[in-house]
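1. Provided below are the primary sequence and the corresponding predicted coordinates.
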Amino acid sequence: MEWLSWFDARDYEFARQVLQRGTAALYLVAFLSTMNQFPALLGERGLLPVPAFLDMARRLARPTLFRWHYSDALLKSVCWTGIIVAALLVIGLPQTGPPWLPMLAFLILWFLYMSIVNVGQTFYGFGWEILLLEAGFTVAFLGSDQTPPPTTILILIVWLVFRLEFGAGMIKIRGGREWRDMTAMFYHHETQPMPGPLSRQAHLLPRPLHKVEVAGNHFAQLVVPFFLFAPQPLAGIAAGIIILTQLWLVGTGNFAWLNWVAIVLAFAAVSDPLAHAVFPFIPLEWHQGANTPVWWLAVVVLVTVVLLVLSYRPLLNLFSSRQLMNASFNRWRLVNAYGAFGTVTRQRIEIVVEGTLAEEPDAADEHWLEYGFKGKPGDVRRLPRQWAPYHLRLDWLMWFLPLRTVHEDWFYAFLDKLLEADKPTLGLLRHDPFDGERPRWVRARSYLYRFASRAEFRGNGERWVRVLLSDAIGPVQLSPRLNPKRRFLS
């Protein structure tokens, strides 16, 4: 039907392939990360057990599959279901069927992961959780190989990218002075939550280049997003700039799947002719269904209207003097507000956890052995690893401790688990200095960390320089019966 031609974005098939398969791949990583870490963090015997949380929050407003029952076995079933469905979407199997099939697959991923996020408490309080949920729901309505990509859904995905980028830019301009005086990147690479293998080299770049980084960030987040709505090739060029800036962040840090979601979603503004012009191996013409069924048109239009209505509050938030960051305005986690790093910390404080087998500990350092974390800095000689898009939740929460308070319930529970030599908890760590044996005491110490200069690294091989600040907690031990009560050394 000719009158439906406006609805069909036939020049965006490559974009649809990237959006569907890329989003599914990130869901696969999210479910894998959850299966490996959730039981130890939030399971039946976790640091913040979900059953206890549900007992206290019987009127939990947000939907979750675990509302009436949680078990670690059910959680693993949910994760395996998510992994299998996501893998099928990555290889493109549901996309070969009618448009409702990939829609159903993505809605399953969306609901299962939302069920996890809504009971995940502080360990799932990151902005990229709701970003992945919104992306999964929106991408669900891109249809299948039997129908052309729907224009309205592509526009809604571009609108999501706009909120993600422009919202982050506005948060920075309204935030710390360092973003306005162009000094933010003097500190960011060194103080970011989880540095990567290239973070130190990025930090040691000349300061004029760091100012170029800030200027480039402001341009990419405050100017470029408006061109995503422009005609081609401007929209595609704008998407390319966003993709390149996100790849720089991927290369210099570990921000879970935040940057990867932005990269994948930005392809919504890349047309097939532009993609083919840049990379000739990308086909210029794709096989698509001849017509869009009326029933599918009705479904997509209804979803489009709903998401546009839900966009009202996020749109106001973008220009509000009290702009919210990483906030949901409805219980379904759709059309959210985003933003990150409104301020940049100028010093890196790390909480180092140590244990000892001594009967009565003293301050002698040789009696204390340090636990090694997978991602967060600890050993001053160790090269930071690249983990993203995989999300190390415990390591991220450890970064927040000195910025808030070390006296968090989950952190005291973590110390208890170390004193019990709890295997699931130890599995979250890179190194247990006691090889599964129970320490008698543990403590948490705060250190000031900074990257070593090139001369310092050549001299002693240490990538970090650290200075002890104080004992944040401890020494502390369990009572003789290993119940949850702790005894502090007076």
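-> Received, thanks.

2. C-alpha only now, for contacts and for neighbours.
-> Will do.

3. Figure out the length between the terminal residues of stretch 112-124.
-> Chord length of stretch 112-124, first to last residue, is 14 Å (CA to CA, to the nearest Å).

4. Just checking the distance from that stretch to the centre of its chain.
-> 13 Å (CA atoms, centre = their mean, to the nearest Å).

5. quick one: contacts of it?
-> With CA atoms under 8 Å, 6 or more residues apart in numbering as the test, stretch 112-124 has contacts from 31, 41-42, 50, 53-54, 62-66, 78, 82, 125, 129, 133, 393-394, 397.

6. change it to 7 Å
-> Residues outside stretch 112-124 that contact it (CA atoms under 7 Å, 6 or more residues apart in numbering) are Leu42, Val50, Arg62, Pro63, Thr64, Leu65, Phe66, Val78, Leu133, Arg393.

7. before we move on, what about stretch 66-83?
-> Stretch 66-83 has contacts (CA under 7 Å, 6+ apart) with Leu28, Phe31, Leu32, Met35, Pro39, Gly43, Glu44, Pro51, Leu109, Leu112, Ser115.

8. which one of those residues is nearest Lys423?
-> Each of the contacts of stretch 66-83 was checked against Lys423 using CA to CA; the closest is Pro39, at 11.3 Å.

9. For the closest one, which residues are in contact?
-> So Pro39 contacts Gly46, Asp72 (CA under 7 Å, 6+ apart).

10. Where does the residue lying closest to Gly355 once chain neighbours are set aside sit: helix, strand or coil?
-> Of all residues not flanking Gly355 in the chain, Val442 sits nearest, at 4.1 Å (CA to CA, 6 or more residues apart in numbering). Of the three states, Val442 takes strand according to DSSP: H, G, I helix; E, B strand; the rest coil.

11. Can you show me the strands along the stretch 251-400 of the chain?
-> Counting by DSSP state E, counting those that start in this stretch, residue ranges of the strands within the stretch 251-400 of the chain are 348-356, 369-370, 372-373.

12. Against that first model, consider the following:
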Amino acid sequence: MGWLASPDDWLARLLVQRGVAAVYLVGFLAAARQGRALLGTHGLTPIPEFTRFVRWQRAPSLFFLHWSDRFFQAVAWSGAVVSAALMAGAADAVPLAATVPLWLLPWALYLSIVNVGQTWYGFGWESLLLEAGFLTAFLGNGDTGPPILVLYLLRWLLFRVEFGAGLIKMRGDSCWRDLTCLRYHHETQPMPGPLSWWFHRLPDPLHRVETAANHVTQLLVPPLLFFPQPVATAAAAAVIVTQLWLVLSGNFAWLNWLTIVLACAALRFGGPRHYPAAPLWFEVLTLVLTAVVAVLSWWPARNLLSHRQAMNRSFNPLHLVNTYGAFGSISRLRHEVVLQGTTAERVTPETEWREYGFPGKPGDPLRRPRQFAPYHLRLDWLLWFAALNRGYARPWLQRYAQKLLEGDRDALRLLARRGGNPFPDGPPRHVRALIYRYRFTDPATHRATGAWWDRELLGIYLPPLSRSR
């Protein structure tokens, strides 16, 4: 069976492999559906403009070798097909020697997208997927027992995700230390979900319990992942329960779901299975992988111990061993950028403006927030950042407004399917952006009006842009 195998962990391996493949599939589908509008030749931040000024060694990607919009789509859809096959168990249908390269294929394809994805792919869960996907490539298949060292490397990854997030909070905003952050967070998070209104309306003592439970799970539980069973299983279960709470309370793309998948690496239930001895080359490969990760772990480990802890940082262009963290600071106020258009020839104080609607970000106060995670609405997220700091929007918001003026099909596909485009018969003459303060309604207002949000106009974010005749 091999001295590095752990036959009791066959179900943990199965859950991790299928889960990582599922997240890959979601990531590639998002790239296929949004990539042309965001990164295409005529997109908001075109990949050809990026590769012209960045060296391949800094951001390894297939798109340095060849670029076209069709090639990008081919990469995204190929990754989706391979991911779906892996989710269905394709790696168990091929010899062990083919398993590793089969798993490394979606990793290489997704790395190619992330490394040229610029601000649209600057989220911590992109590196998390790449690191988890790389490790999963060495879990083997049904021909050999689950390699215990790789399972521990996955636990080490989960430890960094949870413990890093816990430390960044305790070192960051004071509301984490006085247990008041969740008075605001459910309302001001990037993309509230369908239950976020109710989470926000929980009594203050329950918000304090939520925050305290978060600290326990992220600071005290992670070391227990390395304890003998059944302690490790109990620790993983605590992580899973906490992540499911976060899934219910908001939309954080696949961060929570992938964290749950990683926690499965520490679960153990069911009896052992018998496996033939692993080939020597596979055991050597496992040892080499462990040594490489141990060396590369110096940088994230040092970061965890630093009082200047960085959040969501990659230390190498392959995103192999990274540091993670989220929401070190919490916004007390929610601001939203709202795009509007008009068909009027001239803009006057009496001009009638119609709003564009986006699938996930708050807009119409009467529209209930929807569930999108684990799918990632990249433009919606960046518009949340743009409301916090105009610098986030400088490279792309005006270009997006121009594309709305042109009636660009790819730009319009980023809007909500129903009612997102208020100009179905032709593009507007002018487009502008306003900045609003949004608040969840109180229960009485919600019962009386059906509105989920109150909003207050703060001013003009982007002055009107015009379409030439």
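-> Nice, I can see it. Because the structure is predicted, anything quoted here is derived from the model rather than measured.

13. circling back to that earlier point, mean neighbour count and distance to Trp100 of structure 1 for the strands of the stretch 251-400 of structure 1 - can I get that in JSON lines?
-> Shown next, in JSON lines, are the strands of the stretch 251-400 of structure 1 (neighbours: other CA atoms under 10 Å; distance: least, CA to CA, whole Å):
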{"stretch": "strand 348-356", "mean neighbour count": "23", "distance to Trp100 of structure 1": "49"}
{"stretch": "strand 369-370", "mean neighbour count": "18", "distance to Trp100 of structure 1": "53"}
{"stretch": "strand 372-373", "mean neighbour count": "20", "distance to Trp100 of structure 1": "44"}
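
14. Which helix or which strand is home to whatever residue of structure 1 lines up with Met170 of structure 2?
-> Matched by TM-score structural alignment, Met170 of structure 2 corresponds to Ile173 in structure 1. Using DSSP states H and E, the element containing Ile173 of structure 1 is helix 151-174.

15. Could you give me the buried positions within that helix?
-> 151-173 (16 or more other CA atoms under 10 Å).

16. distance of the counterpart of the residue nearest to Gly355 of structure 1 in structure 2 from Leu458 of structure 2?
-> Taking TM-score structural alignment, the alignment pairs Val442 of structure 1 with Val431 from structure 2. Val431 of structure 2 sits at a distance of 18 Å from Leu458 of structure 2 (criterion: CA to CA).

17. higher neighbour count, the two?
-> Ranked by neighbour count (other CA atoms under 10 Å), Val431 of structure 2 and Leu458 place Val431 first, with 27 against 12.

18. Pretty sure that one sits against Val338.
-> No. The criterion here is CA atoms under 7 Å, and Val431 of structure 2 misses it with Val338 at 10.6 Å.

19. following the longest helix anywhere in structure 2, which helix or strand shows up next?
-> In terms of residue count, the longest helix belonging to structure 2 (DSSP state H) is helix 10-39. Where DSSP H and E defines the elements, the next helix or strand beyond helix 10-39 of structure 2 is helix 47-51.

20. Show where the helix or strand that that following helix is followed by falls in structure 1, residue numbers please.
-> Tracing the chain C-terminally past helix 47-51 of structure 2 and defining elements by DSSP H and E, one meets helix 69-87 next. On structure 1, the counterpart of helix 69-87 of structure 2 by TM-score structural alignment is residues 72-90.

21. in the superposed pair, what's the mean gap between that stretch and structure 2?
-> Once the two are superposed, stretch 72-90 of structure 1 sits an average of 1.0 Å from its aligned residues in structure 2 (mean CA distance after the TM-score superposition for structure 1).

22. what's the counterpart of Leu366 of structure 2 in structure 1?
-> Leu366 of structure 2 maps onto Arg381 in structure 1, by TM-score structural alignment.

23. which residue packs closest to that match, ignoring adjacent ones?
-> Here the residue nearest Arg381 of structure 1, using CA to CA, 6+ apart, is Glu462, at 4.4 Å.

24. Same check on Tyr436 of structure 2?
-> Leu457 (4.5 Å).

25. So the one you found lies in a strand, does it not?
-> Yes. Counting by three-state DSSP, Leu457 of structure 2 is part of a strand.
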